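Student: This is the structure alone, sequence omitted:
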């Protein structure tokens, strides 16, 4: 006999808004506009738990991933899921038949690899970007998505340049962009990365030959920016291209200070 202790009434009767599993890693294949991407993402899946229920059946959350992922990787090879957010929604839909809930979230963290061309030698450089996709089923049954990307660039300080006869300090900067939108709003993670990367003094590259290093440095000096400038430009570009609530955070890892500098804004 199996006792369903999760269905018992708890001693403390309080609603819980997010209960589930986190840091579950598996594999996924996504066909985005004819190009197939293979990911090894990390999942977090949560649902709400009413006050009168002691807990949830954790194995059913895992099943909602493994069964959906099995279809995506094996049965749907010819037609994989079209996006990470579509995969997240499919997991929630499968969970609906396994575990009662009113609200659910699926968060998928992974890395997206994009091909870039170095600025002078024209060599191919593969760049890796941290991305996160969240799918939220609201209490009214509607779905929304949250897309987050992170890109590394650099900045040249305009203040030092103006006071040192054109000489200045440079630093690595990390830009983060989040867009929260209705589920059906089409937003490409690649486009979000382009917005962030194009807002620095200059992008950075994994592969750089000497002529490329020179081009990057010269490009930075032609385009000096404060971290505040970068944050404002990311926001302005994002508002032009994406519909939804936008959040921007930029961290400048200062080269001449013992602290970092941040700029943050949202629409």
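Tutor: Nice, I can see it. On a predicted model such as this, the values are computed, not experimentally measured, just so you know.
Student: contacts and neighbour counts: CA atoms only from here.
Tutor: Will do.
Student: Could you point out the longest helix of the chain?
Tutor: When the chain is parsed with DSSP state H, its longest helix is helix 227-241.
Student: Summarise which helices and strands that helix is packed against.
Tutor: Counting contacts by 3 or more C-alpha pairs under 8 Å, 6 or more residues apart in numbering; DSSP states H and E, helix 227-241 is packed against strand 170-182, helix 189-197, strand 245-253, strand 261-266.
Student: a markdown table for these, including distance to residue 127?
Tutor: Formatted as a markdown table, the helices and strands packed on helix 227-241 follow (distance: least, C-alpha to C-alpha, whole Å):
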| stretch | distance to residue 127 |
| --- | --- |
| strand 170-182 | 14 |
| helix 189-197 | 11 |
| strand 245-253 | 19 |
| strand 261-266 | 24 |
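Student: Could you export these to TSV, including columns for mean neighbour count?
Tutor: What follows is these, written out as TSV (neighbours: other C-alpha atoms under 10 Å):
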stretch	mean neighbour count
strand 170-182	22
helix 189-197	21
strand 245-253	21
strand 261-266	15
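Student: closest to residue 99 out of the ones you listed?
Tutor: strand 170-182 (24.3 Å; C-alpha to C-alpha).
Student: quick one: contacts of the closest one?
Tutor: Under the contact criterion C-alpha atoms under 8 Å, 6 or more residues apart in numbering, strand 170-182 has outside partners 143-157, 192, 196-197, 200, 227, 231, 234, 242-255.
Student: what inclination does that strand have with respect to strand 261-266?
Tutor: Computed by axes from the mean of the first three to the mean of the last three C-alpha atoms, to 10 degrees, the angle separating strand 170-182 from strand 261-266 equals 20 degrees.
Student: Between the helices and strands packed on helix 227-241, which one is closest to residue 40.
Tutor: For those, proximity to residue 40 was assessed by C-alpha to C-alpha; helix 189-197 is nearest, at 16.4 Å.
Student: after the closest one, next one along is what?
Tutor: Using DSSP states H and E, the next helix or strand after helix 189-197 towards the C-terminus is strand 202-203.
Student: circling back: residue 31: which of the helices and strands packed on helix 227-241 is closest?
Tutor: The minimum distance between residue 31 and the helices and strands packed on helix 227-241 falls on helix 189-197, with 13.3 Å, by C-alpha to C-alpha.
Student: Next, the residues that contact the closest one from outside, please.
Tutor: Contacts to helix 189-197, defined as C-alpha under 8 Å, 6+ apart, come from residues 114, 129, 131, 147-153, 175-177, 203, 234, 237-238.
Student: One more: stretch 83-92?
Tutor: 30-32, 64-65, 68, 81, 104-108, 133-135, 137, 145.
Student: Ok, stretch 124-143 next?
Tutor: Outside stretch 124-143, the residues that touch it by C-alpha under 8 Å, 6+ apart are 84-85, 88-89, 92, 102-118, 144-151, 182-183, 189, 193, 205-207.
Student: this is the other structure I want to compare:
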């Protein structure tokens, strides 16, 4: 911008220099003479820290830290977004505690749109939370890591949110386990006879390969399953890992995953089934839920993934 594009100062400007400088330097709010349609503008990788109500029974609240991506849609004639106002939104909204992560996503989306004076805004959050959980057998406490995910969109004054909970789980391969059972049974039968082999194998959990995986539950809006509901469904439908595991705890988790082996496809189906078992009559049937699973194969160089998505009514009628 050249000097000739600035207006000349007046005597009144000297009397109120801060006002003059503020109006003159608000370049982002100026009208753009450049060609083009509406432009999306914002910031990425903005750190945030917020306190929300806990989704585990061992704590009343938990701290979430992570990264935010904030975007607004500017009309064709507006030159730019006010980048500092994005930071103000994150700080002001996250400075207050929120009952749920979904409520925080909703409030942040509205605040961004209001400060930027726009009707369209989007907020995407990836948060990390450490929550105290007790081990399954020794009942010792440790901090376990979960991820909280948020996506908020405002259009024409209406805000829609989607929030997700991601957990680390362990899966055991069913097909290798079936082969191990058959192979072991045949070997025993050759040595000890068929009847003895069958008797032994009734009480044996065959070996198989296992892998670290993630399970993620996304819920649209705030009227459907809560994060606490999603957490409980994941603990029931999948095999959620613990940071601290004493030997009896390790045995329990590995035995549980081998007693109920799962493909990636089984994980998403079992989590949805566990969620439906907790179904509340107040949950709207139109509420959309998406369950994802991704496993890093231990005996292959690739990963596998599965997705099951639909409304609560879709899932209920499919049973």
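Tutor: Everything's here; your move. All values reported here derive from a predicted model rather than from experimental measurement.
Student: For ChimeraX, what selects the buried ones among the contacts of stretch 124-143 of the first structure?
Tutor: Selection of buried members from the contacts of stretch 124-143 of the first structure for ChimeraX, criterion 16 or more other C-alpha atoms under 10 Å:
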select :84,85,88,89,92,102,103,104,105,106,107,108,109,110,111,112,118,144,145,146,147,148,149,150,151,182,183,189,193,205
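Student: Inside helices: which ones of the contacts of stretch 124-143 of the first structure?
Tutor: Reading helices off the contacts of stretch 124-143 of the first structure with DSSP H, I get 84-85, 88-89, 92, 189, 193.
Student: Out of the residues you listed, flag the one nearest to residue 2 of the first structure.
Tutor: residue 92 (26.4 Å).
Student: Tell me where the second structure has strands.
Tutor: Ranges of strands within the second structure are 39-53, 61-74, 121-134, 141-155, 158-172, 210-220, 288-296, 303-311, based on DSSP state E.
Student: how many neighbours does residue 33 of the first structure have?
Tutor: Neighbouring residues of residue 33 of the first structure were enumerated by other C-alpha atoms under 10 Å; the total is 8.
Student: so who does the equivalent of residue 103 of the first structure over in the second structure touch?
Tutor: Using TM-score structural alignment as the criterion, residue 103 of the first structure maps onto residue 120 of the second structure. Applying C-alpha under 8 Å, 6+ apart, we find residue 120 of the second structure in contact with 72-73, 113, 153-157.
Student: Buried by neighbour count, from the residues you listed: which ones?
Tutor: Here, 16+ other C-alpha under 10 Å leaves 72-73, 113, 153-154 buried among those.
Student: mind checking what residue 171 of the first structure lines up with in the second structure?
Tutor: Residue 171 of the first structure maps onto residue 211 in the second structure, by TM-score structural alignment.
Student: so how far is residue 294 of the second structure from its match?
Tutor: Residue 211 of the second structure sits 10 Å away from residue 294 of the second structure, going by C-alpha to C-alpha, to the nearest Å.
Student: same deal with residue 141 of the second structure?
Tutor: 27 Å.
Student: do residue 310 of the second structure as well
Tutor: Computed as C-alpha to C-alpha, the residue 310 of the second structure to residue 294 of the second structure distance reads 19 Å.
Student: now swap in residue 194 of the second structure and tell me
Tutor: For residue 194 of the second structure relative to residue 294 of the second structure (C-alpha to C-alpha), the value is 40 Å.
Student: Check the burial of the aligned partner of residue 46 of the second structure in the first structure by counting its neighbours.
Tutor: Correspondence of residue 46 of the second structure to the first structure, assessed by TM-score structural alignment: residue 24. A count of nearby residues for residue 24 of the first structure, using other C-alpha under 10 Å, gives 13.
Student: residues contacting residue 24 of the first structure?
Tutor: 42-44.
Student: Ok, residue 125 of the second structure next?
Tutor: 66-69, 148-151.
Student: Go through these one by one and say which ones hold in the first structure.
Tutor: Retained in the first structure by both residues aligned by TM-score structural alignment, their matches' C-alpha atoms under 8 Å are the following of the contacts of residue 125 of the second structure: 66-69, 149-151.
Student: could I get the residues you listed as CSV with distance to residue 189 of the second structure and neighbour count?
Tutor: Rendered in CSV, the data for these read as follows (distance: C-alpha to C-alpha, whole Å; neighbours: other C-alpha atoms under 10 Å):
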residue, distance to residue 189 of the second structure, neighbour count
66, 57, 18
67, 58, 16
68, 60, 20
69, 61, 17
149, 52, 23
150, 55, 23
151, 57, 22
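Student: Turn these into TSV, including distance to residue 83 of the second structure.
Tutor: Below are these laid out as TSV (distance: C-alpha to C-alpha, whole Å):
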residue	distance to residue 83 of the second structure
66	19
67	16
68	13
69	12
149	23
150	21
151	20
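Student: Pick out whichever of the residues you listed sits closest to residue 251 of the second structure.
Tutor: Closest to residue 251 of the second structure, out of all of those and judged by C-alpha to C-alpha, is residue 149, at 31.3 Å.
Student: residue in the first structure matching the closest one?
Tutor: So residue 149 of the second structure corresponds to residue 132, using TM-score structural alignment.
Student: and if you look at residue 88 of the second structure?
Tutor: Match for residue 88 of the second structure (TM-score structural alignment): residue 63.
Student: Count the residues that sit near that match.
Tutor: Residue 63 of the first structure, neighbours per other C-alpha under 10 Å, totals 15.
Student: Just want to check the distance between it and residue 107 of the first structure.
Tutor: 16 Å.
Student: if I pick residue 265 of the second structure, what's in contact with it?
Tutor: 293, 305-307.
Student: Please identify the residue in the first structure that aligns with it.
Tutor: The equivalent of residue 265 of the second structure in the first structure is residue 228 (alignment by TM-score structural alignment).
Student: From residue 22 of the first structure, how far off is that match?
Tutor: Following C-alpha to C-alpha, the distance that separates residue 228 of the first structure from residue 22 of the first structure is 34 Å.
Student: can you tell me which residue in the second structure aligns to residue 192 of the first structure?
Tutor: By TM-score structural alignment, residue 192 of the first structure lines up with residue 230.
Student: ditto for residue 12 of the first structure
Tutor: Residue 12 of the first structure maps onto residue 35 in the second structure, by TM-score structural alignment.
Student: Residue 149 of the first structure: what's its closest spatial neighbour, skipping adjacent residues?
Tutor: residue 131 (4.5 Å; C-alpha to C-alpha, 6 or more residues apart in numbering).
Student: any idea how far residue 229 of the first structure is from that neighbour?
Tutor: Distance from residue 131 of the first structure to residue 229 of the first structure, by C-alpha to C-alpha: 23 Å.
Student: Thanks a lot, see you next time.
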